[in-house]
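Student: need coordinates for the below:
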Amino acid sequence: MPEHIKAKLAEEIKALEYELTTELPAEIKKAVALGDLSENAEYHMAKQRQVFVNARLGQLKKRMGELAMVNLANIPHDKTGFGSRITVFDSTKDEEIVYQLVTSEESDVSKGLISTTSPIGRALLNKEVGDTVTVVTPNGKRELEVLKLATIHDIALELAAVHETAAAGTTKE
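Tutor: Presented below is the predicted three-dimensional model:
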């Protein structure tokens, strides 16, 4: 799992755990001191927030567990998968588009980062250059042809080469 996603989820978990164990009990205690709980809006709001925080913590911990089980070695080297950068021709829009398949936490359609769980992401999984897929989106059907593909493994090699070149450039003097 990419470390920045793990760190982001861990940060949110830590903040919610602090709220659940420190802030909410103090709010509830303060609200109880105000008296009649049946008509105490502060008490009811704090209890509702407590339920929400507990549910969100459960979701985040489950997601951390799911992401921890992702084995990057199992991602194909010759087909699209998590982390792949894919250039497609969208015949509906008559244009080339570049997408990168990412986790739902990282998705940002405006930057071309699409989740592997989105309709387009799911349709593009396990495809090769030359494959054509039809995707049903909220805006209607789209036909996408895979023109170029760089898997997560290819991208890792590109980044390593860039870092190696940069390191070599800083030692020359």
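
Student: contacts, neighbours, all on C-alpha from now
Tutor: Noted.

Student: what about the residue sitting nearest the centre point of the chain, which helix or strand?
Tutor: Centroid check for the chain by Cα atoms, centre = their mean gives Glu105 as the closest residue, at 2.2 Å. In the assignment (DSSP states H and E), Glu105 maps to no helix and no strand.

Student: I'd say it and Ile5 touch.
Tutor: Yes - with contact defined as Cα atoms under 8 Å, Glu105 counts as touching Ile5 (7.2 Å).

Student: give me the neighbour count for Ile114.
Tutor: When neighbours are counted by other Cα atoms under 10 Å, Ile114 registers 24.

Student: surely it and Tyr99 touch.
Tutor: Yes - if you go by Cα under 8 Å, Ile114 and Tyr99 touch, sitting 6.5 Å apart.

Student: re earlier: measure the residue nearest to the centre of the chain to Asp131 for me?
Tutor: 27 Å (Cα to Cα, to the nearest Å).

Student: repeat for Arg56
Tutor: 39 Å.

Student: over to Glu27?
Tutor: Counting by Cα to Cα - Glu27 and Asp131 are separated by 57 Å.

Student: what do you get for Ile97?
Tutor: Counting by Cα to Cα, the gap from Ile97 to Asp131 is 15 Å.

Student: and the longest helix for the chain?
Tutor: Ranked by residue count under DSSP state H, the longest helix found in the chain is helix 41-68.

Student: I have a second one here; can you model it like the first so I can compare?
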Amino acid sequence: MIKIPLTVVGAEKLKVELQRLKSVDRPAVIAAIAEARSHGDLSENAEYDAAKEKQGFVEGRIAELEGKLSNAQVIDPRDLAHTAEGRVVFGATVELEDLDAASKVTYQIVGDDEADLKDGKISVSSPIARALIGKYAGDVAEVVAPGGIREYEVLDVRYV
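Tutor: Got it, this is the predicted structure:
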């Protein structure tokens, strides 16, 4: 099995979503199916069809989350400070300077399910994260972007 890297925060979010799906969404769908069944003929019952479709989505998402959590490699970025020694690794928060635009940005490198650019979290499999992995403060990373090659200087690496 392939291990799926997650930060502690990301794993907790997936657990909360899984709990909500099992304790709130699943019972609501079951109740909706029962209600639709009580209306009689199922062959032309749009409510029944919609409820069954939603049930398929909920059950599929539950299975997906259970699979991800069972294969998760949960990494606490605070534990990396001693082993990473200033190197950009999964879970690190990296302050960068875009050398082309002369602007500063800060990103945390997280798992695919946790990535949210608005929160400054980028996926470990994104081009910029792949270019940054292994770099140290002062290094320059070249990122192949759709608009051409962009250069980022690593200003600081933190494990928070």
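
Student: one step back: what range does the following helix or strand past the longest helix of structure 1 cover in structure 2?
Tutor: Next along the chain after helix 41-68 of structure 1, taking DSSP H and E as the criterion, comes strand 85-90. Aligned using TM-score structural alignment, strand 85-90 of structure 1 spans residues 93-98 in structure 2.

Student: residues near the residue mapped onto Ser38 of structure 1 from structure 2, how many?
Tutor: Matched by TM-score structural alignment, Ser38 of structure 1 corresponds to Ser43 in structure 2. Ser43 of structure 2 has 8 neighbouring residues, counting by other Cα under 10 Å.

Student: and Ser43 of structure 2, helix, strand or coil?
Tutor: Secondary structure of Ser43 of structure 2, reduced to three states by DSSP: H, G, I helix; E, B strand; the rest coil: coil.

Student: that one and Ala11 of structure 2: what is the separation?
Tutor: Applying Cα to Cα, the value for Ser43 of structure 2 to Ala11 of structure 2 is 41 Å.

Student: neighbours of Lys154 of structure 1, just the number please.
Tutor: Check again: residue 154 of structure 1 is Asp, not Lys. Here the number of neighbours of Asp154 of structure 1 (other Cα under 10 Å) works out to 16.

Student: actually, Glu64 of structure 2.
Tutor: 13.

Student: structure 1: which residue goes with that one?
Tutor: Counting by TM-score structural alignment, Glu64 of structure 2 corresponds to Gln59 in structure 1.

Student: helices and strands around the longest strand seen in structure 2, which ones?
Tutor: Longest strand of structure 2, by residue count under DSSP state E: strand 148-158. Counting contacts by 3 or more Cα pairs under 8 Å, 6 or more residues apart in numbering; DSSP states H and E, strand 148-158 of structure 2 packs against strand 93-98, strand 140-145.

Student: strand 93-98 and that one, what's the angle between them?
Tutor: 140 degrees (axes from the mean of the first three to the mean of the last three Cα atoms, to 10 degrees).

Student: what comes into contact with strand 148-158 of structure 2?
Tutor: For strand 148-158 of structure 2, the surrounding residues in contact (Cα atoms under 8 Å, 6 or more residues apart in numbering) are 81, 86-88, 92-100, 135-144.

Student: what comes up buried for it?
Tutor: Arg150, Glu151, Tyr152, Glu153, Val154, Leu155, Asp156, Val157, Arg158 (16 or more other Cα atoms under 10 Å).

Student: next one: stretch 41-59 of structure 2
Tutor: Glu47, Tyr48, Ala51, Lys52, Lys54, Gln55, Val58.
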